[in-house]
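Have a look at this fold, sequence not included:
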């Protein structure tokens, strides 16, 4: 059961409770189901009970208990979910059945491989029309262009008003903390510059570093190809995924997700969270959320490579585990390629 399916199931339980007069109050248009966070349990969680508590005149834990009982009585939920628990002030936590988790992982990887770099694009904001005021300041201009691209991935109609019109008076204006003066493009190049301007949140200073001295040529940390550089690590992870695909093809090994391994849980979580990250980045006008997510995805992928080799070693014969790891690597590469492209950053085949 995917987060989207859980979201619909929980909302249906809310609808039934309201219809039966067991739960006063309006039915939310959308129920957010996300990966469980620190302090929670299981695979997924929702805080819908906290939203419903005040209109219903009840405590969040009481509302969560009511919803838990109704969900537990649903045969479809019973087959897909092992446990439904209440944590904190009233969060509902879902632990999927092991077979369901394995099937969900396979479906997820296949979906990513099928959709490629466009994985996560959807119609969540279809019908939304947004116009942005043009920006002359370096960071604001890049921020605006990137937000337009993010909105379009979710089906919105987004444009930048370039000429004075009545629409321009109501156009949305984005004002992140500006970049300091300087020829940053010449110093950093487009990839590092985009990361420097988009990776920090709008209210944080860009990662441009000190201006080089008049007679010096100080090298930005974003240009150093070392593990300490998150931009390098993110782009290296993509290059590594592509290299694995080339080597597998040379050995005649075809990727195919067949076996789930617990060591890959963090990477599977990152892949599963990608569509929600794109939607949130678009809704909140926050490309930094996508940049941080790509950084996390790259780290999860590289940790997997250090733990389990996707390719046979020595005289080892290719197995279902190798094919699954290769499929997961290809999925990670697709997410990184699509995300970096939206930020205007090159996703290299070789690095």
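Yep, that arrived. Owing to the predicted nature of the structure, the values given are computational and were not obtained by experimental measurement. Residues are numbered from 1 along each chain as shown.

going forward, measure contacts and count neighbours with C-alpha atoms only.
Fine.

Return the distance of residue 85 relative to residue 104.
Per Cα to Cα, to the nearest Å, residue 85 is found 21 Å from residue 104.

all strands for the stretch 101-250 of the chain, in order.
Using DSSP state E, counting those that start in this stretch, the strands of the stretch 101-250 of the chain run over 129-132, 157-160.

highest average neighbour count across those strands?
strand 157-160 (a mean of 18; mean count of other Cα atoms under 10 Å).

Give me the residues contacting that strand.
Residues from elsewhere that reach strand 157-160 (Cα atoms under 8 Å, 6 or more residues apart in numbering): 126-134, 144-145, 148-149, 151-152.

do the same with stretch 116-129
111-112, 151, 153-158, 274-276, 278-279, 331, 334-339.

buried stuff in it?
Buried residues in stretch 116-129, counted by 16 or more other Cα atoms under 10 Å: 116-122, 125.

Residue 237 and residue 75: what is the separation?
Per Cα to Cα, residue 237 is found 42 Å from residue 75.

Kindly report the same for residue 99.
For residue 99, the distance to residue 75 equals 16 Å [Cα to Cα].

how about the residue nearest the centre of the chain, what does it touch?
Most central in the chain under Cα atoms, centre = their mean is residue 274, positioned 2.7 Å from the mean C-alpha point. Taking Cα under 8 Å, 6+ apart, we find residue 274 in contact with 120, 293, 335.

another one to put next to it:
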């Protein structure tokens, strides 16, 4: 069971309690699930009981007891405890958790860069409009890719003639002018520079990342630090993580083995768990980024995946070290590392940024 699955399970328990009149409170739009902090109990925790206590006019501990009884019976849940003033602490069923991890890695590897694509927006026909400004054009292009990944149909128009340099950024426009039909305007804070200048100084990939990584209402930092090959540069970190994942595959082939998620020796390792959680979150991140017209959400998620990948890579090496022989644990670690590389490649593609095999 992933954090997303657990969030849905708790939300379902809240709805049941409300429907059964055991709880009189509005059902929240979502329930936030977090990894249990060091020293805490269980695998995950949430504060939904504290959130609902006021509207329900009940003590948080009473709300927690109402929800605990309904969550504990759900498949995949081993135990639910109440801690502190009313936190729910969840211990997952070991067998179900193992099956979920296997299924997650299998799905990523099977679907490839399209992992996380869906049809939640299949009924939507959207029209976006943007000004003749490079950040607006790049943002509209990325938003288009995101909503299409969730099944929507989209048409993008620019208020006036396109800048010819946009083609070098991979940006296309379907129409010019302002049609009479309802449109959604894509209006981030302007970049303060034109496409030609940015391309000459940064190149297409760094330009797109610099324009898309900040939220639309924030100014886009477009300094030369976007070209620095170091951990402080998030774009380099994400692309290097992808490149490293691909190099692991090549290294394993030279040693005569490939990835197969079959060993659970690292299953409870916090770095493996953190990476698995982020991969499980990827479909939800894509859908949220599409619905909110926010490619920055995807960029931040890719950065988190890259950092989790390197933490896992360092603590659970996918390739044998020294005289070690390849083992089931190495095959499992390699499969997880390859899945992370796949998610990074797919996410970068949606942002219109290349994911080179070598850096």
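Structure received. Computed from a predicted structure; not experimentally measured.

For the two chains, what TM-score is obtained?
The pair, once superposed, lands on a TM-score of 0.85 when counted by TM-score structural alignment, normalised by the length of structure 1; 334 aligned residues with a Cα RMSD of 2.7 Å.

sorry, back to before: which one of residue 237 and residue 75 of structure 1 has more residues nearby?
Here residue 237 of structure 1 and residue 75 are compared on neighbour count by other Cα atoms under 10 Å; more neighbours surround residue 237, at 28 against 10.

which position in structure 2 aligns with that one?
Alignment note (TM-score structural alignment): residue 237 of structure 1 maps to residue 241 of structure 2.

Serialize the contacts of residue 274 of structure 1 to a markdown table and add fields for distance to residue 263 of structure 1.
Shown next, in a markdown table, are the contacts of residue 274 of structure 1 (distance: Cα to Cα, whole Å):
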| residue | distance to residue 263 of structure 1 |
| --- | --- |
| 120 | 24 |
| 293 | 19 |
| 335 | 19 |
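
returning to that earlier point: let's see which of the contacts of stretch 116-129 of structure 1 end up in helices.
Among the contacts of stretch 116-129 of structure 1, the residues falling in helices (DSSP state H) are 111-112, 151, 153, 274-276, 278-279, 331, 334-339.

Show me which of the residues you listed is closest to residue 63 of structure 1.
Nearest to residue 63 of structure 1 out of these is residue 276 (Cα to Cα; 25.5 Å).

To which residue of structure 2 is that closest one aligned?
Residue 276 of structure 1 maps onto residue 284 in structure 2, by TM-score structural alignment.

same check, this time on residue 222 of structure 1
So, by TM-score structural alignment, residue 222 of structure 1 is matched to residue 226.

same thing with residue 107 of structure 1?
Checking TM-score structural alignment: residue 107 of structure 1 goes with residue 103.

burial count for its match?
13.

which residues sit in contact with the alignment partner in structure 1 of residue 210 of structure 2?
When structure 1 is aligned by TM-score structural alignment, the residue opposite residue 210 of structure 2 is residue 196. Neighbouring residues of residue 196 of structure 1 by Cα under 8 Å, 6+ apart: 206-208, 222.

Excluding sequence neighbours, find me the nearest residue to residue 196 of structure 1.
Nearest non-adjacent residue to residue 196 of structure 1, counting by Cα to Cα, 6 or more residues apart in numbering: residue 207, 4.4 Å away.

how much space between residue 177 of structure 2 and residue 90 of structure 2?
Counting by Cα to Cα, the gap from residue 177 of structure 2 to residue 90 of structure 2 is 54 Å.

higher neighbour count, these two?
Neighbour count, other Cα under 10 Å: between residue 177 of structure 2 and residue 90, residue 90 has more, with 25 against 13.

now the more buried one, what's its secondary structure?
strand (DSSP: H, G, I helix; E, B strand; the rest coil).

Report the contact partners of it.
Counted by Cα under 8 Å, 6+ apart, residue 90 of structure 2 has contacts 42-45, 77-81.

do the same with residue 287 of structure 2
By Cα under 8 Å, 6+ apart, the neighbours of residue 287 of structure 2 are 120, 146-147, 150.

go again using 10 Å as the cut-off
116-121, 146-147, 149-150, 293, 298 (Cα atoms under 10 Å, 6 or more residues apart in numbering).

same question, residue 103 of structure 2
97, 109, 261.

related to what we said a few turns ago, for PyMOL, write the selection for the buried entries among the contacts of stretch 116-129 of structure 1.
Entered in PyMOL, the line below selects the buried ones among the contacts of stretch 116-129 of structure 1, by 16+ other Cα under 10 Å:
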select buried, resi 112+151+153+154+155+156+157+158+274+275+276+278+279+331+334+335+336+337+338+339
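
Distance of the closest residue to residue 283 of structure 2 other than its chain neighbours relative to residue 66 of structure 2?
Leaving aside its chain neighbours, residue 283 of structure 2 sits nearest to residue 116 (3.8 Å; criterion: Cα to Cα, 6+ apart). Using Cα to Cα, we find residue 116 of structure 2 at a distance of 34 Å from residue 66 of structure 2.

Identify the residues contacting the closest residue to residue 79 of structure 1 other than its chain neighbours.
Spatial nearest neighbour of residue 79 of structure 1, chain neighbours left out: residue 97 (7.5 Å); criterion: Cα to Cα, 6+ apart. Neighbour list for residue 97 of structure 1: 1, 43, 77-83, 103 [criterion: Cα under 10 Å, 6+ apart].
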